[in-house]
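Q: Below are the sequence and a predicted model; questions follow.
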Amino acid sequence: MIGGVARELRAEAERTNERRVLVLAGDRDRAIDAAYDAVESVGLADEAVSLVSTRDGFRFEEHRPRSADELLGRTREAVVLDCHERFVPNALGRAVGAVDGGGLLILLTPPLDDWPAVRDRFDDSLAVPPYDIGDVTGRFRERLVGTLRTHPGVAVVALGDDPEGDAVVRDGLTGAQPVGGANRAGAGDDAEPRRAPPGATFPASAYTACLTADQSRALRAFEALSEPGSALVVESDRGRGKSSAAGLAAGALALGGDEVLVTAPAFRNAAEVFARARELIAEETGDGEGGAVDRSGEGGRGGDADGRELRTPAGGRVRFLPPAAAAAVAGEADAVMVDEAAALPVQLLEGFLGAPAVAFCTTVHGYEGAGRGFAVRFRERLLDSRFAVRDVRLDEPIRYARNDPVEAWASRALLLDARPAVDDAVADASVGDATYRALDPAALLADETLLGEAFGLLVAAHYRTEPNDLARLLDAPNLVARALVADGRVVAVALLAREGGLDAGTRRRMYEGERVRGNMVPDVLTSQLRDEDAAAPRGLRTVRIATHHALRDAGFGSRLLDEVHAEFGGEPTGDGAEPVDYFSVGYGATPRLLRFWKRAGYRIVHLSTSRNEASGEHSAIMLCPETAAGRDLLARHAVAFRDRERDGLSDAHRDVDPDVIRGALGACSAPVPVDLTETEWRSVVGASVGPGMYDSAPGAFRDLALAALVEGTDLDDRAERLLVRKVLQGRPWEAVADDLGFVSTSACMRALGDAYTPLVERYGTDFAREERERFIND
């Protein structure tokens, strides 16, 4: 029976160049045997099949659910996903993406009626202390099962105790007919090999490697990167070949002698770029071993051992760097390619505008792409830049037909196409008329529009959102969601995590180095900042907060936070939980966000010493206390932050953006004691109104600068940046003068003295004021 179902599915999939799903629901061992039967019945070679499972010993290529990232960019005729023991939603997304047109995705699941109630190792990861696995719900799987039972192209076989007891619940056949006779990607009307268009400068072999007219058109657009001042934006849904086109272009540019810098959130995101570049270089140079790649990484014409650098005989090079590192050296390359650009913060993307020529490639839908930051905010910046910008969109799927039902099923099941309400639907919304409401998981499950708009806003708020996040939203016991709704549309949403309230034993283990899941702020305060009592108070952390992009800067975010504070602070909450002692947030620090959270009443307690590799930002943690316990927690960590920064600004934070430092210090609630000796006051007063020098008492200048920036100054922005760059970060005079735009080092020195004149007035002792009058009267 299994073999017959699989053969019919496979035959229809091949005829239409679509994919099909086969669900084998029942006992795990029986499901594994049935999967072997299905694969054998359709005549697939073992090497064409991948299996994702927590078990091993299979004859197929094996992957673990937690490391199914290896499937990204792969093409397989069948993928078997074992959903028993550890069902990871991300692994489902990766498995779907790896199946080629004409192929099968085979899911091994518990009985579908039982599956939502099954708790496995993934659920255990959602049971963060003080919750346990019994608190985790099964709503994500309940919704997934509903899609398996209703969506076209999905066959379901209920397995019995033996093959005789198997029952075909759905055959998965759609009755679809081939379109234009297409059997494989690139067949039918597009079956002829691509030819280089007239006037093309890239090698003809690059164009013959294209599989669709869309891809060939995109490749031609990439030729503009040969000229400085050119920028290209390439957008597509998943599986349309944008990364392949970028790889062919990178290889072609390198063959011409150009230095091409490639970046992406992680190297795996750019693997397809390097694969296509390597193939083109190999073909053009006649090197069947993979072009000019030195796989040993020991020099010569080659690159590093893991293929992150390709070199050509013409002296060209294609190399990968992580985003922050790439942005720092973008101007040194001839061209920069940013793959999955939507997954990077706007501030980091702006760093690539220093490149001579640049391409931004982004996935419009799917978990590789994220947010509207690229589409809305960065596009405005790009269009205002010096670049001549060209847009290209790829719509034609490369590996399967345009109307593939499995692509539609995966988008629905994992909300890969989730998006906020359309702009026109919220354009007239006002803060005062919006309604605050809880986004109860049961309500989200019952209302697809509500779920899609809420999750779409969460996607827009963050540079990376994955299917796992949808499962957390629906099932994790420590998470709650709240929203503002206007005229029935979600206009702002906040995802919140309960943290802390941990018992003494857990706090001790955390202090001694044990990681406690889902308690980010208590973990940092305890394990990194060495406060064993930090996890005792109860906190509510804003994991993400988002306002519809059409309503930016209209006060919706502030209103939503005010409502959250009113609901969860002070009085018992509606869900029976105790009120929190403090609210918290952790995020990549930018001047704008530091101002927002300070206005909302939050104060900083930590700024990470290292940058996030993808965002290039230092992470800030801020607290807003509600009770005495919360106020005590903030007080001791604000003091600790103040004291760390006094010394850390000339060490670990020496290169942090001065506007970030200004924002961070301005959000510190611990006042800075100023207690200078008479000798130190002589130096400060002398530098401000007399012939004194900063170098005579740098510690005194540091104390005054720190106090002024924490408590706020009347100085202009450049003067405050001068206090940060020279006094607190201890950078050389020449570098500070150049960085801040002073005409000379001496002008910079005079400006520093001028900046201290009002600080002497504000903090000076009677002795200091007498010393100042002495110079003024003279």
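A: Done, it's in.
Q: contacts and neighbour counts: CA atoms only from here.
A: Will do.
Q: where exactly do the strands run in the stretch 151-300 of the chain?
A: Along the stretch 151-300 of the chain, counting by DSSP state E, counting those that start in this stretch, strands occupy 154-158, 167-171, 230-236, 259-263.
Q: My error: substitute the stretch 601-750 of the chain in the last question.
A: Going by DSSP E, counting those that start in this stretch, the stretch 601-750 of the chain shows strands at 603-611, 618-625.
Q: Packing partners of the longest one?
A: The helices and strands touching strand 603-611, judged by 3 or more C-alpha pairs under 8 Å, 6 or more residues apart in numbering; DSSP states H and E, are strand 618-625, helix 628-648, helix 658-666.
Q: Could you list the residues in contact with the first one?
A: The set of residues that contact strand 618-625 without belonging to it, under C-alpha atoms under 8 Å, 6 or more residues apart in numbering, is 521, 581-589, 597, 601-612, 630-631, 634.
Q: next one: the second one
A: For helix 628-648, the external contacting residues (C-alpha under 8 Å, 6+ apart) are 534, 537, 581-582, 603-606, 623-625, 654, 665, 668-670, 672, 702-703, 706, 728.
Q: picking that back up, dump the helices and strands packed on strand 603-611 into CSV; add mean neighbour count as well.
A: Shown next, in CSV, are those (neighbours: other C-alpha atoms under 10 Å):
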stretch, mean neighbour count
strand 618-625, 23
helix 628-648, 18
helix 658-666, 23
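Q: Please identify which of these is closest to Pro178.
A: When those are compared by C-alpha to C-alpha, strand 618-625 sits nearest Pro178, at 52.1 Å.
Q: hang on, the earlier thing: arrange the strands of the stretch 151-300 of the chain in JSON lines, one row each, with distance to Asp738 and mean neighbour count as further columns.
A: Shown next, in JSON lines, are the strands of the stretch 151-300 of the chain (distance: least, C-alpha to C-alpha, whole Å; neighbours: other C-alpha atoms under 10 Å):
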{"stretch": "strand 154-158", "distance to Asp738": "64", "mean neighbour count": "23"}
{"stretch": "strand 167-171", "distance to Asp738": "71", "mean neighbour count": "16"}
{"stretch": "strand 230-236", "distance to Asp738": "28", "mean neighbour count": "24"}
{"stretch": "strand 259-263", "distance to Asp738": "28", "mean neighbour count": "26"}
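Q: here comes the other one, which I'd like you to weigh against the first:
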Amino acid sequence: MIAGVARDLRAEAERTNERRVLVLAGDRDRALDAAYDAVEALGVGDGDVSLVSTQEGFRFEEVRPRNADELLGRTREAVVLDCHEQFVPNALGRAVGAVDGGGLLVLLTPALDEWPATRDRFDDSLAVPPYGIEGVTGRFRERLVATLRTHPGIAVVALGDEAAEDIVERDGLTGDQTAERADDAVDAAADPPSAPPAATFPVGAYGACLTDDQARAVRAFESLADPGSAVVVESDRGRGKSSAAGLAAGSLALAGRDVLVTAPAFRNAAEVFARARELIGSETDGNGGGGKGDRAGDADERDLRTPAGGRVRFLPPAAAAEAAAEADAVVVDEAAALPVRLLEGFLDAPAVAFCTTVHGYEGAGRGFSVRFRERLLGSRFAVSDVRLDEPIRYARNDPVEAWASRALLLDARPAVDAAVSGASADEATYRALDPDDLLADETLLGEAFGLLVAAHYRTEPNDLARLLDAPNLVARALVADGRVVAVALLAREGGLDAETRRGMYEGERVRGNMVPDVLTSQLRDEAAAAPRGLRTVRIATHHALRDAGFGSRLLDEVHAEFVGGDEGDADGVDYFSVGYGATPRLLRFWRRAGYRTVHLSTSRNDASGEYSAIMLRPETDAGRDLLDRHAIAFRDRERDGLSDAHRDVDPDVVRGALRACSGPTPVDLTETEWRSVVGASVGPGMYDTAPGAFRDLALATLIEGSGGDGVGLDDREERLLVRKVLQGRPWEEVANELEFVSTSACMRALGDAFVPIVERYGTEFAREERERFING
């Protein structure tokens, strides 16, 4: 029976160049046996099948669920996904993406009626301390099961045991529409792309294209040979944009050009390098392999060389942005997954291409499409836009693509602009996004999750499961005229018992407690995980309503709802917290919301190139005690750390982080140190004679800021304090960066900046010393 169902699905899938899904629901051992029967019925070789499972010992390629990223950029005739012991939503997305047109995805699940109530190892990862597995729900699977039972192209077989026969609940065939779609598939393949007239790339680059869309993209990439050109390629997943970029990169390298490729991770750019390698090999030795351009001479798969002296090389985003000006052309794949601040660094390249995913969890942030595109259009580049709509590996109307998009919300998006225009932050309604309400309302779920996807490139299917099922997460929103206009995803942290805190202090990892973990394990505070916190994991405002007060209003409502950490108050917290990639703008936003800096990471995020800040807003005595001791510790760390691990942090990030530090700023200099400081500001003294004294004063000045009792330095003077005094940069480098006319002018400016600093912090002795020089 199962073999017959599989053969029928395969036959229809091949006729239409679509994919199909076969669900084998029941006992795991019985399901694995049935999967073998199904795969054998397909008539495909074992080498064309992958099995994603926690079990081992199968004749197919084996992939662990946590390693499902290995399927990215690959095509398989069949993928079997074992959902029994560890069902990872991300693995489902990867498995679907790996199935080729005409292929089959086989899901092995518990009985569908029982699956939502079944807990597995993925659920265990959602049970973060102090919550247990009993707090995890099955809403994500309940929703998934509903899609499996209703969506076209999905067959469901309820597996029987020794006493019962298998039951075909759905055969998965789409019926009357098959012939029409098959005719469309034949028509689409009838005229393969060819090289356009006057093409400058090799004919082989166009011959490798599978759709006219892809050929148009390759043609647009030809402009990268000319400085001042930029190309933007947008598409949904599976349309071949990365392949087109790879063919273009290989073509440019064959012409002797240095092409720098970057992406959030090398795996995201694997297809770019695969296509570049194939083209270089075929053009170099004429047989698609062997020659210098294939792999010979390439000790590193991330650096392909050509006989003409060209190359295609990979660097992580932050490093690529710094090296952009040195390359002939830069290709940024999954550009929407990178922050705007980092994308702007690629505008230093002679020519640049940005490839972005419109929908899908590889990266669909609105930062690129809304904010960065405006910056790009206003730059020196002549910009060409290309959109790819035709799928490469399966037909346009493939029902499995539609099912995966719905089941995993890959196409989730915020409400359209027109629906929220005119909304006011003051008039919006604050509401809890209860998981049951989200499960019952697809529009509410799609708009809320769509905002989270748009706000952060790392939002993925696992996050949808966390939103619906994790006991430590809560979501809150602002709603205007029934549409979600702002959303916050919040995580309860802390409140951990002494034994758990001790283990954390001694090096054990405790899931889901990011801020307590950093304060305890890295900053060595064993008591840090005792107070109860609420961390903002994500906060997003509809892009059409940015800078209109919605984020601040939402935070105000969250603070009012959860304030108070009394023992009898289950919802109240001792402090609020946030951790994020620090930028001057975000540091200002969180400082104005009452949050104070307690930590700045000592290394950059590989993708964003930013240092991560952790900030707290205390609400009870326990929260205030926590902030007080860590604010002081942060102040003391930065006094020395800014000339060490933080020596290259942007001065405006340093200013913002210190401005948001609530640690006291005592200044206790000796008379000898005051002589040096006063002498350097109004006399013949030199900065180099007492760098520690200058550092203490600079730190106090920046923490107190320009308001209230602050010194009142301008922006450049504060940047001078950071770069020279706190980070210890050479005079010439500081003078050039801050655009002083000479090094001596920079030195004089530092002395001038310390005149009001001495006035603000100087002792009676310091003031007498100053008068001595002023009055002669």
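A: Nice, thanks for sending it over. Keep in mind the model is a prediction, meaning the values are calculated, not measured.
Q: returning to what we had before: among the helices and strands packed on strand 603-611 of structure 1, which is nearest Ile2 of structure 1?
A: Relative to Ile2 of structure 1, the nearest member of these by C-alpha to C-alpha is strand 618-625, separated by 52.2 Å.
Q: Check the mean deviation of the closest one from structure 2.
A: With mean C-alpha distance after the TM-score superposition for structure 1, strand 618-625 of structure 1 departs from structure 2 by a mean of 0.3 Å once superposed.
Q: I figured Val260 of structure 1 was touching Leu253, is that so?
A: Yes: counting by C-alpha atoms under 8 Å, Val260 of structure 1 touches Leu253, with 7.2 Å between them.
Q: Quickly list what's touching both of those two.
A: Shared contacts of Val260 of structure 1 and Leu253, counting by C-alpha under 8 Å, 6+ apart, come down to Gly316.
Q: and Ile774 of structure 2, how many neighbours?
A: If you count neighbours by other C-alpha atoms under 10 Å, Ile774 of structure 2 ends up with 10.
Q: can you check Asp161 of structure 1 too?
A: Look at Asp161 of structure 1: counted by other C-alpha under 10 Å, it has 10 neighbours.
Q: ok, now which ones touch the counterpart of it in structure 2?
A: Alignment note (TM-score structural alignment): Asp161 of structure 1 maps to Asp161 of structure 2. Contact analysis of Asp161 of structure 2 by C-alpha under 8 Å, 6+ apart lists Asp27, Arg30.
Q: With Gly103 of structure 1 instead?
A: Residues Arg10, Ala13, Glu14, Glu18, Arg19, Arg20, Arg76, Glu77, Ala78 are the ones in contact with Gly103 of structure 1 under the rule C-alpha under 8 Å, 6+ apart.
Q: quick one: which of the residues you listed is nearest to Gln347 of structure 1?
A: Looking across the contacts of Gly103 of structure 1 and measuring by C-alpha to C-alpha, the closest to Gln347 of structure 1 is Arg76, at 37.2 Å.
Q: Next one: the closest one from Gly103 of structure 1, what distance?
A: Look at Arg76 of structure 1 and Gly103 of structure 1: by C-alpha to C-alpha, to the nearest Å, they are 7 Å apart.
Q: rewinding a little: could you dump the strands of the stretch 151-300 of structure 1 to JSON lines with distance to Met510 of structure 1?
A: Shown next, in JSON lines, are the strands of the stretch 151-300 of structure 1 (distance: least, C-alpha to C-alpha, whole Å):
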{"stretch": "strand 154-158", "distance to Met510 of structure 1": "45"}
{"stretch": "strand 167-171", "distance to Met510 of structure 1": "49"}
{"stretch": "strand 230-236", "distance to Met510 of structure 1": "44"}
{"stretch": "strand 259-263", "distance to Met510 of structure 1": "36"}
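Q: Which among those strands is found nearest to Phe378 of structure 1?
A: strand 230-236 (11.3 Å).
Q: average gap between that closest one and structure 2?
A: Averaged out, strand 230-236 of structure 1 is 0.5 Å away (mean C-alpha distance after the TM-score superposition for structure 1).
Q: Glu734 of structure 1 versus the alignment partner in structure 1 of Gly692 of structure 2, what's the distance?
A: Superposed on structure 1 with TM-score structural alignment, Gly692 of structure 2 falls opposite Gly699. The gap separating Gly699 of structure 1 from Glu734 of structure 1 is 20 Å, by C-alpha to C-alpha.
Q: now Gly574 of structure 1
A: Taken as C-alpha to C-alpha, the span from Gly574 of structure 1 to Glu734 of structure 1 is 59 Å.
Q: which of these two has more neighbours?
A: The neighbour comparison of Gly574 of structure 1 against Glu734 (other C-alpha under 10 Å) goes to Glu734, with 13 against 10.
Q: doesn't Thr745 make contact with the more buried one?
A: Yes: using C-alpha under 8 Å, Glu734 of structure 1 is in contact with Thr745, at 5.8 Å.
Q: For the aligned partner of Val431 of structure 1 in structure 2, which residues are in contact?
A: The alignment partner of Val431 of structure 1 in structure 2, by TM-score structural alignment, is Ala425. Contacts for Ala425 of structure 2 (C-alpha under 8 Å, 6+ apart) come out as Ala548, Gly549, Phe550, Arg553.
Q: With respect to Arg760 of structure 2, which of the residues you listed is nearest?
A: Gly549 (35.3 Å).
Q: Under the alignment, what does the closest one map to in structure 1?
A: Match for Gly549 of structure 2 (TM-score structural alignment): Gly555.
Q: out of the helices and strands packed on strand 603-611 of structure 1, nearest to Gly692 of structure 1?
A: Closest among these, using C-alpha to C-alpha: helix 628-648, at 23.0 Å.
Q: matching residues in structure 2 for the closest one?
A: With TM-score structural alignment as the criterion, helix 628-648 of structure 1 aligns to 621-641.
Q: related to what we said a few turns ago, among the strands of the stretch 151-300 of structure 1, which is nearest Gly488 of structure 1?
A: Nearest to Gly488 of structure 1 among these is strand 230-236 (30.2 Å), distances taken as C-alpha to C-alpha.
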